[in-house]
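J.: No sequence on hand, only this structure:
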């Protein structure tokens, strides 16, 4: 069912964002393709949103149709191959791999994104990336064709891939992992979970890391050294726990968030001559 004028802040990790003109939450790939057909028939722009973990939706909302993939979570396991639909949380895939004594996705045990989003941006943490384990991706092309493509065609790079440029929709991803010992896999996941929980401001809504790592530097360290921790514009604040995060203290708008991003970029550039590039995707109408 396609809904009208739906608040998107209810579907994002920042708890920020205006309304979608139309919203669809398909429960199968067939329903997803029907939603795309609806948009084309009605000359509506359309876009796919995973679970809203690495995006900032602007206060004017999103024109046209937004398709949420959060109900597309089917997963199959055959030997060392895990095939999973785009809406499944990558954390759950990591846990399932552990349950089947499969190693390679431990790095993803704390990444709060969907499989589709993780593939879209080649998500990574603690030395691992999606490109290390992904072998094939099934996509829906802008022409409506379903294609199963090898990972080589994804052009995976640091926090990016060919998907946004090609305007593909990720439908499914395949991961080939290595056989391992369950207790060793669990120990690694426990260690990474501890590191994440002790260093990241999980008690507040946020989009995760705001900036990409600049060559030769760490974004959080630069922001901290620029004395920007705790700086606040409106309801958006540079986290006191981890300077690479901007948190929503309760009533932040996207405008607050973006003004603070620009202030951080300007200050770091003036003090250290380093350009901070946004990792978070900014979408929608200002």
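T.: Noted; the coordinates are in hand. These numbers come from a predicted model, not from an experiment. Numbers count the residues shown, from 1 in each chain.

J.: Going by C-alpha atoms from here, please, whenever you check contacts or count neighbours.
T.: Fine.

J.: what's the following helix or strand after the helix or strand containing residue 183?
T.: If you go by DSSP states H and E, residue 183 is part of helix 182-199. Going down the chain from helix 182-199, the next helix or strand is strand 206-209, by DSSP H and E.

J.: could you say what helices and strands that following strand packs with?
T.: Judged by 3 or more Cα pairs under 8 Å, 6 or more residues apart in numbering; DSSP states H and E, the packing partners of strand 206-209 are strand 245-248.

J.: Please tell me how far residue 34 sits from residue 207.
T.: Distance of residue 34 to residue 207, computed by Cα to Cα, to the nearest Å: 30 Å.

J.: here comes the other one, which I'd like you to weigh against the first:
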């Protein structure tokens, strides 16, 4: 744990870079994750400009302090002990603009909102994203997808900051986008913005697809409880939810965490679960499916923080 003196020293340094309203000490991360799980961040910072992002990274490097990037917390479990050092959220970099058939969106914009803006502009290609709760940055990080579409289908380029605080413009091909993966985490990139290439289309046709996907999502997914979304990647030739259902695990509960009765691929925070309970249930599901079907369920959700 960072000592109190270091905490105040670091706080002073951070508010020199960005406004006081953008720096919080000992912020509870459960207030910033879809699962409603997670302990405190030493510093929770929400910069408003690209330069502030650069300066915060350079400060972390200079002071040798841990640095963690947090999207909008939709595909993430933060452990109960929280996260040491600086946690940065780019929710204030959320501008979305349209130029012809391209859309440029800030990292902190919700990908749902980008898909809705595309609809307004009669642009097709992002319909699949109308139910994905993550940020643009998070969507690139894991090449988010749903209903047969994925980010790599429409991404043209991205602007990122590297570990040294330098801004780079990369094409989609330079990100090694594959099923629920990219090279963004390995390279330590932080996404600042993304440019999508879409196609001019018919408003009613685009809206029809989005309405259908929204209806399918709302009727099949347990949106009434906090969750991280789909917990596991799809094993080749199988569906994770079906394997879990066939393992008779629906309704299985550890503490306040439960395998959803509505969709077995989801684990919900049914009753004030701790991260420890939620993670224990993930492991139980993996072990049971392995025992029953000899298939390894690989996590799609990311787990970070301290116990």
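T.: Arrived safely. Every value quoted in this text rests on a predicted model; they were computed, and no experiment measured them.

J.: before we move on, back to that, list the contacts of the helix holding residue 183 of the first structure.
T.: For helix 182-199 of the first structure, contacts defined as Cα atoms under 8 Å, 6 or more residues apart in numbering pick out 98-103, 106-107, 109-110, 126, 241-242.

J.: Going through these, which ones are buried?
T.: Burial by neighbour count, 16 or more other Cα atoms under 10 Å: within the contacts of helix 182-199 of the first structure this picks out 98, 101, 102, 103, 106, 107, 109, 110, 242.

J.: which residue ranges form the helices in the stretch 101-250 of the second structure?
T.: Using DSSP state H, counting those that start in this stretch, the helices found in the stretch 101-250 of the second structure span residues 111-120, 136-141, 184-187, 203-220, 240-246.

J.: and the ones you listed as TSV, adding distance to residue 11 of the second structure?
T.: TSV is the format used below for these (distance: least, Cα to Cα, whole Å):
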stretch	distance to residue 11 of the second structure
helix 111-120	31
helix 136-141	26
helix 184-187	26
helix 203-220	42
helix 240-246	44
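
J.: Could you single out the most deeply buried of these?
T.: Across the helices of the stretch 101-250 of the second structure, averaging neighbours per residue (mean count of other Cα atoms under 10 Å) puts helix 136-141 on top, at a mean of 27.

J.: Which stretch of the first structure lines up against that one?
T.: Aligned by TM-score structural alignment, helix 136-141 of the second structure falls on residues 115-120 of the first structure.

J.: Ok, stretch 199-215 of the second structure next?
T.: Going by TM-score structural alignment: stretch 199-215 of the second structure matches residues 178-194.

J.: For that stretch, what is the distance to the chain centroid?
T.: For stretch 178-194 of the first structure, the separation from the chain centroid amounts to 23 Å (computed by Cα atoms, centre = their mean, to the nearest Å).

J.: from the buried ones among the contacts of helix 182-199 of the first structure, which two are the most distant?
T.: Spanning the widest gap among those are 101 and 242, at 32.7 Å by Cα to Cα.

J.: which one in the first structure is aligned with residue 267 of the second structure?
T.: For residue 267 of the second structure, the residue aligned by TM-score structural alignment is residue 246.

J.: quick one: its match and residue 3 of the first structure, what's the gap?
T.: For residue 246 of the first structure, the distance to residue 3 of the first structure - Cα to Cα - is 31 Å.

J.: next one: residue 200 of the first structure
T.: Distance from residue 200 of the first structure to residue 3 of the first structure, by Cα to Cα: 35 Å.

J.: Show me which of those two is the more surrounded one.
T.: residue 200 (18 against 13; other Cα atoms under 10 Å).

J.: Now for the counterpart of residue 162 of the first structure in the second structure, how many residues are close by?
T.: Counting by TM-score structural alignment, residue 162 of the first structure corresponds to residue 183 in the second structure. Residue 183 of the second structure is flanked by 16 other residues according to other Cα under 10 Å.

J.: number of nearby residues for the closest residue to residue 17 of the second structure other than its chain neighbours?
T.: Closest residue to residue 17 of the second structure apart from its sequence neighbours, by Cα to Cα, 6 or more residues apart in numbering: residue 52 at 6.1 Å. The number of residues packed near residue 52 of the second structure is 16, by other Cα under 10 Å.

J.: now do residue 150 of the second structure
T.: For residue 150 of the second structure, the neighbour count with other Cα under 10 Å is 23.

J.: Now do the same contact list for it.
T.: Residue 150 of the second structure sits next to 128, 129, 143, 144 when contact means Cα under 8 Å, 6+ apart.

J.: Apply 10 Å and report the result again.
T.: Neighbour list for residue 150 of the second structure: 125-126, 128-129, 139-140, 142-144, 177-180 [criterion: Cα atoms under 10 Å, 6 or more residues apart in numbering].

J.: Return a PyMOL selection command for the buried portion of those.
T.: Buried residues within the contacts of residue 150 of the second structure, by 16+ other Cα under 10 Å, are selected in PyMOL with:
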select buried, resi 125+126+128+129+139+140+142+143+144+177+180
